[in-house]
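Asker: I'll drop the sequence and a predicted model, then ask my questions.
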Amino acid sequence: MRRDELGDLAVFLTVAEELSFTRAAAKLGTSQSALSYTVRRLEERLGVRLLTRTTRSVMPTAAGERLLRTLGPAFEDIDAELAALSALRDKPAGAIRITAGEYAATSILWPALDRLLPHYPDIKVEIEVDYGLTDIVAERFDAGVRLGEQVAKDMIAVPIGPEMRMAAAAAPSYFATRPPPRTPQDLTAHSCINLRLPTYGGLYAWEFEKDGRELRVRVEGQLAFNTVGLIVGAAVAGFGIACLLEVDMAAELRAGRLVRVLDDWCPPFPGYHLYYPSRRQPTPALALLVEALRYRG
């Protein structure tokens, strides 16, 4: 294989993964026309069509799918070996891409990075805030941060925060005209503020547990939001009961702007974990960050 062919294969891999010349060009910092020329040159050299192009989409052909399955793991191994070379440096170096929710990014990741990065100027970190359950392998992230129960079983997961709890709460003004719920089933008689989930667009079914008994309740109300801040604001304004992570409402609960209910139905569960693929050896830079984030109680 000539050296220029390796570069052509890398271009094909990016276009095939992105399913778009536009997104691939942005990712590689070049033009769409340059990528199109490179892919055509590769197809002519191999004598097979690798991509099916229309005005709206790009899809791998059968030959392209086969090549994609081969190239993906091979280039991941190359990236891992190149990153591992930083272990030979005096200090770890390299880029780390992490996906996390906003609370974890601002309250856990950033404080650790603020302490760590000044001592390691050759480490670069990119954090993408995402409320969905991103496939970190498909999206080529080095690691992700999610609640422990959301981490896939084939991942290495490292706890980076304490156990957490859910909290159901409403403003004192809301309970001034109606009795608070005593069981999750009582919520059907209340106005509740729904959370629209980012992954599939459905409404979050409120989850409760007591004495080993688990309940999921579909609630109704005037309002639904896909952001935590708006839900908290609506609850404080008296529009109904909200059910969120306890940390999301901690300030309002302490100040008395929200009153908690169903506390005995909200047991603790595993908190935030940083996770990465078990078959991939973490780079020295990622290993350093893992140790800086590891929760030790």
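Answerer: Good, I have the coordinates.
Asker: please count neighbours and contacts with C-alpha atoms only from this point.
Answerer: Will do.
Asker: which parts of this structure are strands?
Answerer: Across the chain, reading from the start of the chain, the strands by DSSP state E fall at 51-53, 58-60, 94-100, 123-129, 143-147, 155-159, 166-170, 194-195, 206-210, 213-217, 224-225, 242-245, 259-261, 272-277.
Asker: want to throw those strands into TSV with distance to residue 137?
Answerer: Formatted as TSV, those follow (distance: least, Cα to Cα, whole Å):
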stretch	distance to residue 137
strand 51-53	22
strand 58-60	19
strand 94-100	11
strand 123-129	14
strand 143-147	9
strand 155-159	10
strand 166-170	29
strand 194-195	27
strand 206-210	29
strand 213-217	31
strand 224-225	29
strand 242-245	27
strand 259-261	39
strand 272-277	8
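Asker: nearest to residue 286, of those strands?
Answerer: Comparing the strands of the chain by their distance to residue 286 (Cα to Cα), the top pick is strand 94-100, with 6.7 Å.
Asker: who are the packing partners of the closest one?
Answerer: Under the contact definition 3 or more Cα pairs under 8 Å, 6 or more residues apart in numbering; DSSP states H and E, strand 94-100 sits against strand 123-129, strand 143-147, helix 284-293.
Asker: among those, which is nearest residue 201?
Answerer: strand 123-129 (17.3 Å).
Asker: could you tell me the angle between that closest one and helix 284-293?
Answerer: The directions of strand 123-129 and helix 284-293 differ by 60 degrees, with axes from the mean of the first three to the mean of the last three Cα atoms, to 10 degrees as the criterion.
Asker: got the angle between strand 123-129 and strand 143-147?
Answerer: Here the directions of strand 123-129 and strand 143-147 differ by 40 degrees (the same axes, to 10 degrees).
Asker: against that first model, consider the following:
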Amino acid sequence: MDRDLLAHLPIVLTVARRGGFASAAAALNMSPSAVSHAVKAVEDRLGQPLFVRTTRSVALTEAGASFVASVGPALATVEESVERVRSAKGQVAGLLRLNMPRLALPLAITPAIVAMSRLYPDLTIEITADESLVDIVADGYDAGIRLGEMIAQDMIAVRLTPPFQAVTVAAPSYLEERGVPDAIADLAGHNCIGYRLISSGAAYAWDLQDEDGRAVSVAVSGSVRVTDSLYARELALQGVGIAYVFEPLVREDLSAGRLRRVLPAASIEEPGLFLYFPRNSSGVPKLRAFIDTLRRTLRLS
């Protein structure tokens, strides 16, 4: 094996996963020119281009896609082997890449991250807060966190939270000014803080249930639309309008009276948050350490 070629392969994979040289350079703490040089060195040795470069985008060629598909799993196996040896010496090290919606951080993850930073100083945890559904294997993540119903069946899933409701809430000041809706149809006359789905670009219709317990999808309108439920909560606290959020995010606000439930009978139950990862990764030391730390901090059985 050409040792120079081998050294550059992780850079090629990062460019492919990040979709650009600048993004890859930031992730690798390298300059864009150094990343470009490394990719060109690999292309020169292989005798054909791996990427199509334009002024606006970087995409894999057919040969590049085939190369990345073959090399990626091989390098992952090497990295896992190195980490297993380190683990035998009591070491958990390397880079743990996680993908999750931002709401998972306060609900389940932050205490574990704090504990991990103290227990495993040689481990770097990289968290991508992403509301869209991603292929964690194709994008180079070790694990992801999503609602249970959004996880592929070929993944191992670890429950992080109990089921919880998706609720509609508003500040007392808003309800005093605009009135309290008595039925789902009344939402049409209210300022509802909407969501824009990042993955599809569509406006999100609220999932509720009618008086007979049937699921209904309700298109709402208002003066603000966001992509982040934590910001929807913040706007609701400021009296902007009615927000649709997961109940654990506003539990303290409801107890303190800063927010009030709206149409509580229309709330649906979600399955809760789950950590998920490929079956062949369950024994990887850095992931195993993260799971064990989550179990302790969340008091999971």
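Answerer: That came through fine. Every value quoted in this text rests on a predicted model; they were computed, and no experiment measured them.
Asker: now distance to residue 221 of structure 1 and mean neighbour count too, for the helices and strands packed on strand 94-100 of structure 1, in JSON lines please.
Answerer: Below are these laid out as JSON lines (distance: least, Cα to Cα, whole Å; neighbours: other Cα atoms under 10 Å):
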{"stretch": "strand 123-129", "distance to residue 221 of structure 1": "28", "mean neighbour count": "15"}
{"stretch": "strand 143-147", "distance to residue 221 of structure 1": "27", "mean neighbour count": "24"}
{"stretch": "helix 284-293", "distance to residue 221 of structure 1": "39", "mean neighbour count": "18"}
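Asker: how about CSV for those, with distance to residue 190 of structure 1 added?
Answerer: Compiled in CSV, those are given as follows (distance: least, Cα to Cα, whole Å):
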stretch, distance to residue 190 of structure 1
strand 123-129, 33
strand 143-147, 28
helix 284-293, 40
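Asker: tell me which of the ones you listed lies nearest to residue 159 of structure 1.
Answerer: Comparing those by their distance to residue 159 of structure 1 (Cα to Cα), the top pick is helix 284-293, with 8.1 Å.
Asker: longest helix of structure 2?
Answerer: Of all the segments of type helix in structure 2, defined by DSSP state H, the longest one is helix 62-88.
Asker: which residue is the nearest non-sequential neighbour of residue 188 of structure 2?
Answerer: Nearest residue to residue 188 of structure 2 in three dimensions, chain neighbours excluded: residue 220, at 6.5 Å (Cα to Cα, 6 or more residues apart in numbering).
Asker: and what of residue 207 of structure 1?
Answerer: Counting by Cα to Cα, 6+ apart, residue 216 is the residue found nearest to residue 207 of structure 1 once chain neighbours are left out, at 4.6 Å.
Asker: again with residue 203 of structure 2
Answerer: Spatially, and ignoring its direct neighbours in sequence, residue 203 of structure 2 is nearest to residue 196 (4.6 Å; Cα to Cα, 6+ apart).
Asker: any idea how many residues pack against the aligned residue in structure 2 for the residue nearest to residue 207 of structure 1?
Answerer: Pairing criterion TM-score structural alignment: the partner of residue 216 of structure 1 within structure 2 is identified as residue 217. Burial of residue 217 of structure 2 is recorded as 12 neighbouring residues (other Cα atoms under 10 Å).
Asker: again, but for the one 4 residues further on
Answerer: Residue crowding around residue 221 of structure 2 was assessed by other Cα under 10 Å; the count is 18.
Asker: what's the spacing between residue 277 of structure 2 and residue 109 of structure 2?
Answerer: Taking Cα to Cα, to the nearest Å as the measure, residue 277 of structure 2 and residue 109 of structure 2 are separated by 16 Å.
Asker: so the two - more neighbours on which side?
Answerer: Set side by side, residue 277 of structure 2 and residue 109 show unequal neighbour counts under other Cα under 10 Å, the larger going to residue 277 at 24 against 19.
Asker: for that one, give its distance to residue 48 of structure 2.
Answerer: If you measure residue 277 of structure 2 against residue 48 of structure 2 using Cα to Cα, the figure is 34 Å.
Asker: got it, and residue 118 of structure 2?
Answerer: Residue 118 of structure 2 sits 46 Å away from residue 48 of structure 2, taking Cα to Cα as the criterion.
Asker: since that was my last question, I'll sign off now.
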